[in-house]
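Undergrad: this is the structure alone, sequence omitted:
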């Protein structure tokens, strides 16, 4: 079921990110707005656009979140492999699972390391 959902979420994300999808949405809103006088700008006329857009938004939130979760996990796996196989410190592998405060500690270590490296390279130039 997960693979089916992932394939469907991927297909919907690709389709809704296309210019024709945006054009279709704009055309729908224009048609809805132009039809207002024919329906006397009634509450039902307003309810139609509100209901349709709310349902679409509600469903898209979950599809977009699924796509972002998978993309983020793939990027993290790639970065972890680059760190593991390169000159990076293996301590950084998996830091996305730490708390914000713990990640901030790593950022401070990087900042300190950058400043030390900058001072070292300035001494070498002088």
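TA: Thanks, I have it. None of these values were measured; they are calculated from a predicted model.
Undergrad: contacts and neighbour counts: CA atoms only from here.
TA: Fine.
Undergrad: and the top helix by length along the chain, what other elements does it pack with?
TA: Looking across the chain with DSSP state H, the single longest helix is helix 43-85. Where contact means 3 or more Cα pairs under 8 Å, 6 or more residues apart in numbering; DSSP states H and E, helix 43-85 is packed against helix 2-16.
Undergrad: just how off-centre is stretch 50-64 within its chain?
TA: 16 Å (Cα atoms, centre = their mean, to the nearest Å).
Undergrad: tell me the angle of the longest helix of the chain relative to helix 2-16?
TA: 110 degrees (axes from the mean of the first three to the mean of the last three Cα atoms, to 10 degrees).
Undergrad: please compare the first structure with the one that follows:
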């Protein structure tokens, strides 16, 4: 049953995003408008379009959510593969989507700090952790200070 539902929802999702689906929806609205005078713009005439659009909208919400969930998972897997394959990339980012909002904010602050530090460097790709970047900055400051004869600040 699960495979059939998945297959059916995939087919409907693909079809509903097509030009044919848009054309059919426009045709239904046109027929409804043309039949308005025939039915005297009655409450029943209005109820038909209201009920139909409500049902279609209700079902489409679930199809759209299913499609977004699948696309999001596929994108996350592709990004995880890229992170895992890149030399120097932090593997802490693999499966980052499963972190809590607070953990994501903490990670965002981590990378914001790295960006600020990298702007001071000529080679922005040299480090991948705050600890390494801070240690490198301390070494650079000491080396510059020693070269100028001033005490190092660190």
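TA: All right, it came through fine. Being a predicted model, the structure only gives us computed values, none of them experimental.
Undergrad: what's the first helix or strand after the longest helix of structure 1?
TA: Per DSSP states H and E, the first helix or strand lying C-terminal to helix 43-85 of structure 1 is helix 100-125.
Undergrad: and that following helix, what does it pack against?
TA: Against helix 100-125 of structure 1 (3+ Cα pairs under 8 Å, 6+ apart) you get no helix or strand.
Undergrad: for that helix, what is the distance to the chain centroid?
TA: Worked out by Cα atoms, centre = their mean, helix 100-125 of structure 1 lies 29 Å from the chain centre.
Undergrad: repeat that for stretch 9-25 of structure 2.
TA: 23 Å.
Undergrad: any buried residues in that stretch, and which?
TA: 9, 13, 16 (16 or more other Cα atoms under 10 Å).
Undergrad: okay but the second one is in contact with residue 66, surely?
TA: By that I understand residue 13 of structure 2. No: using Cα atoms under 8 Å, residue 13 of structure 2 is not in contact with residue 66; the gap is 9.1 Å.
Undergrad: distance check, residue 30 of structure 1 against residue 65 of structure 1.
TA: 29 Å (Cα to Cα, to the nearest Å).
Undergrad: report the distance from stretch 61-77 of structure 1 to the chain centre.
TA: That offset, for stretch 61-77 of structure 1, works out to 7 Å (Cα atoms, centre = their mean).
Undergrad: pull the residues that contact it.
TA: Residues outside stretch 61-77 of structure 1 that contact it (Cα atoms under 8 Å, 6 or more residues apart in numbering): 6, 9, 10, 12, 13, 94, 96.
Undergrad: the longest helix of structure 1 vs structure 2, average offset?
TA: Once the two are superposed, helix 43-85 of structure 1 sits an average of 0.9 Å from its aligned residues in structure 2 (mean Cα distance after the TM-score superposition for structure 1).
Undergrad: quick check: residue 134 of structure 2 vs residue 113 of structure 2, distance?
TA: 10 Å.
Undergrad: same check, this time on residue 56 of structure 2
TA: 47 Å.
Undergrad: same question, residue 122 of structure 2
TA: Applying Cα to Cα to residue 122 of structure 2 and residue 113 of structure 2 gives a distance of 16 Å.
Undergrad: repeat for residue 53 of structure 2
TA: To residue 113 of structure 2, residue 53 of structure 2 is 49 Å away according to Cα to Cα.
Undergrad: repeat that for residue 145 of structure 2.
TA: Distance from residue 145 of structure 2 to residue 113 of structure 2, by Cα to Cα: 23 Å.
Undergrad: one more: residue 105 of structure 2?
TA: Distance from residue 105 of structure 2 to residue 113 of structure 2, by Cα to Cα: 12 Å.
Undergrad: so what sits against both of those two?
TA: Both residue 105 of structure 2 and residue 113 lack any common contact, where contact means Cα under 8 Å, 6+ apart.
Undergrad: cool, thanks, talk later.
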